[in-house]
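J.: Please find the sequence and the predicted model below.
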Amino acid sequence: MFDQPPLWFILIAFLLAIGPLVFFHELGHYWVARMFGVGAEQFSIGFGREIAGWTDKRGTRWKVGWLPLGGYVRFVGDMNPASQPDTTKDVAPELRDISFHHKPWWQRFLIVLAGPVANFLLAIAIFAAFFAVFGMPRTPALVGQVQPGSVAASIKLQPGDRIESIAGQDVRSFEDMRRVVSLRPGERVTIAFERAGSRQEVEARLGEQVVTDEFGQEFRIGLLGVLGGDRVLEKVPVLRIIPEATSYTFALTRSMIDGLVQIVTGRRSTKDLGGPLKMAQIAGQQASLGAFAFIQLIALFSINLGFINLLPVPMLDGGHLVFYVAEGIRRRPVSERAQDWAFRGGLALLLALLLFTTVNDLASFGLFG
């Protein structure tokens, strides 16, 4: 078991992880906005008072804020970093051609969508690099051994059976199977497998176990009770690297969606929700294990950031996308009053979630024990 990294190391690792992700996210907004001729007044990594910055020849102020928990691009015509239109004053006529809110709804949609897309593309690029250098993890989803007394034994799985799907999700490798099963402790699922060329399906309630990681943290995971063969890293043809990395990224995204659905439906405890403090701790732990583990974590964080920002919550990119789609359908913008109330509600929700996850994080650190 490893000791927890010191606080200074955790803080540095967190900044090194979250900083580039926020930069790529905002850069996605910025570059697509430039493609459509939108002017940017500020490009900020972090919030609050500026601690460093410069102004480029286009008049954009690039800066770093003291609170490194996000970032924003403030376009011409924005009232605030959340890209609400400034209704307190008219945009000068000479600036209307570069004003974000004077662009067609579909251009604004693409500008906002570009942020989360940039995070997914970064994750794909990281996984593609790993697959090119080391190969892709693709251990066959074959049952090697069945553990006595396990769920697999109770449904009479046998060595040589090939698992094809679990809980309606296709299984292409042992890694896929482990990912699907671990998210479903104690759940009743349908398991499809092939035996001697014949496809069979059975229903079973997965087992569960509390496991402890290298740093003494406990996690509740699902268990099937099968062992596979030796881990296989399959060489990927050059032309297949990007498609495979894309497929791998979206498989991880689906796992995140699974986890969120389980929390919302009550199948998983809300104690599993982590916030910035937990992210910082995990960043420090993975960085202490080496560059390989840390870069993999950055890819996971990038997927997480892209996914969260696509949620239809006002103040997040997903909330803006809903407004722009509504505008495209209605042929007119959502009323300023409705947008204002939506943004207020979205801000309250995000602050409440931040408070809740922070309390969760502190509890997981043993503060209330």
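T.: Everything's here; your move.

J.: going forward, measure contacts and count neighbours with C-alpha atoms only.
T.: Fine.

J.: how about the strands in the stretch 151-300 of the chain?
T.: Remark: strands assigned in the stretch 151-300 of the chain by DSSP state E, counting those that start in this stretch are 162-166, 169-170, 188-195, 198-205, 207-212, 218-223, 226-227, 233-234.

J.: now Lys57: how far from Ala40?
T.: Distance of Lys57 to Ala40, computed by Cα to Cα, to the nearest Å: 12 Å.

J.: more crowded one of the two?
T.: Comparing Lys57 with Ala40 by other Cα atoms under 10 Å, the one with more neighbours is Ala40, at 23 against 6.

J.: wait, what's in contact with the nearest residue to Pro140 once chain neighbours are set aside?
T.: Leaving aside its sequence neighbours, Pro140 sits nearest to Ser173 (Cα to Cα, 6 or more residues apart in numbering; 4.9 Å). Contact partners of Ser173, counting by Cα atoms under 8 Å, 6 or more residues apart in numbering, are 138-141.

J.: ok, and here's another one to check against it:
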Amino acid sequence: MTGFIGQALLYIVPFLLVLTFIVTIHELGHFLVARAFGVKIDRFSVGFGKTIVSWTDRRDTEWRLAWLPLGGYVKFSGDLDASSVPDQAGLAELRQRVIAENGAGAERDYFHFKPIWQRALIVAAGPAANFLLAVVLFTVLFSVVGEQIVAPRVARVAPGTPAAEAGFRSGDLIVAVNGQPVREGAEVTRRVIMSAGDPLRFTVDRAGQTVNLTATPQRRLEQDELAGQVRIARIGLEMSPLPQDFTYRRLNPLEASAKGMDAIGDTVGTTATYIGRIFTGKESGDLLNGPLGIAKAAGGVTRQAVQANPDPAFIAANLALTFLQFAAIVSIGIGIVNLLPIPVLDGGHLLFYAYEAVARRPVPAQVQEVGYRVGLALLAGLMLFATWNDLQKLSLFKFLGGLA
């Protein structure tokens, strides 16, 4: 029982802390831009469910801390439905009610009567806050830890693999992939993972001589310490740098911020490439993670940080830096997901506003209802698919299959 509680604390608590922190920042983005435009806001809640503590500010906004730490939400005055995009009839009804209760002109303080560009900025502010958070966290990381570049030096070539067939040798230094220069091993690994079944052209430095090699990544089943069992593309290289392959420098805040934005661009680009390959049938989606996978990763980074050094001060510092990086990556993911053009997400609202800007009227209620239901189905399907991946990575079905 004690072991179970320990595992629950190791995996669930870090996951909930990171999720609540990131979602709160997301909602704070909506809140701050809405308040800047004078929008009347009923509630800002951190967590869901029963209220632990609450207070009301001078603008009559209730600030609430709830007992279920699964994120949070902002409630604008006058929200009529779950999609928060009422049609013409809904707007007319809301306008009439607001004027009757508060007098003529009061409706101008309500979100739905703000100009389209203001509403769009308020909606986009949530994902923008996630990306901004990631920039801030990466800036702190690169300022404190600095930048260490580890050149992609080949240490061993596994026999019978695409790398062996291509002619790679121990000691080769990879300098370019498909004609694009690479500086570190992580870049090579990322390109390989995103190219299953597609030939890659490698330019290597072999004892001062330039050699061109071609290898096609192939998927294979691996056990990852953080993600569990994953089917991932490899070519069969084990990379290990020589002393001269290490480059380290401490970045000033401006350089660290630029490096953070580069990291976000790389993550967004890689995600877009992977999703595109799923739709073209080149990837199965094995690397998509749901809540279970994220929780397992949160527990994994916690365990690694604790095991790195038993000194309490080192553990605290390592945990802080590790979770800064983990939170930055998860924040980027939440920002990307919220921009998907699904009606229940911020991207869906932006899609509706784009229609309204062109048609000069809101999307009809019937269309919104259908879009909302389809969006829920798509989102539920995506979550089920990601959770299925999580369960397979955790080998749960093999475990259950062995029970009698």
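T.: Received, thanks. From a predicted model like this one, the values you see are computed outputs, not experimental measurements.

J.: List the TM-score for the superposed pair.
T.: Once the chains are overlaid, their TM-score stands at 0.86 when taken by TM-score structural alignment, normalised by the length of the first structure; 364 aligned residues with a Cα RMSD of 3.0 Å.

J.: quick revisit: please pull up the equivalent of the residue nearest to Pro140 of the first structure in the second structure.
T.: Residue pairing (TM-score structural alignment): Ser173 of the first structure is matched to Glu184 of the second structure.

J.: follow-up on the earlier one: could you redo the contacts of Ser173 of the first structure as TSV and give each row secondary structure and distance to Thr212 of the first structure?
T.: What follows is the contacts of Ser173 of the first structure, written out as TSV (DSSP: H, G, I helix; E, B strand; the rest coil; distance: Cα to Cα, whole Å):
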residue	secondary structure	distance to Thr212 of the first structure
Arg138	coil	25
Thr139	coil	24
Pro140	coil	26
Ala141	coil	25
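
J.: Tell me which of the strands of the stretch 151-300 of the first structure lies nearest to His101 of the first structure.
T.: Closest of the strands of the stretch 151-300 of the first structure to His101 of the first structure is strand 169-170, at 41.6 Å (criterion: Cα to Cα).

J.: which one in the second structure is aligned with Lys103 of the first structure?
T.: Taking TM-score structural alignment, the alignment pairs Lys103 of the first structure with Lys114 from the second structure.

J.: was I right about its match contacting Ala106?
T.: No. Counting by Cα atoms under 8 Å, Lys114 of the second structure does not reach Ala106; the two are 11.8 Å apart.

J.: Which of those two has more residues huddled nearby?
T.: Lys114 (17 against 14).

J.: For that one, give me its contacts.
T.: By Cα under 8 Å, 6+ apart, Lys114 of the second structure lies in contact with Arg108.

J.: Equivalent analysis for Val33 of the second structure, please.
T.: 121-122, 125 are the contacts of Val33 of the second structure under Cα under 8 Å, 6+ apart.

J.: now swap in Leu233 of the first structure and tell me
T.: Contacts for Leu233 of the first structure (Cα under 8 Å, 6+ apart) come out as 134-139.

J.: Find the residue at the geometric middle of the first structure.
T.: Centroid check for the first structure by Cα atoms, centre = their mean gives Asn304 as the closest residue, at 1.1 Å.

J.: Go through stretch 273-293 of the first structure and flag the buried ones.
T.: 273-275, 277-288 (16 or more other Cα atoms under 10 Å).

J.: Which one of these is nearest to Ile12 of the first structure?
T.: Out of these, the member with the shortest distance to Ile12 of the first structure (by Cα to Cα) is Gly284, at 7.8 Å.

J.: The second structure: which residue goes with that closest one?
T.: The equivalent of Gly284 of the first structure in the second structure is Gly299 (alignment by TM-score structural alignment).

J.: Mind checking what secondary structure the residue nearest to its match when sequence neighbours are not counted has?
T.: Spatial nearest neighbour of Gly299 of the second structure, chain neighbours left out: Tyr11 (4.0 Å); criterion: Cα to Cα, 6+ apart. At Tyr11 of the second structure the chain is in helix, as set by DSSP: H, G, I helix; E, B strand; the rest coil.
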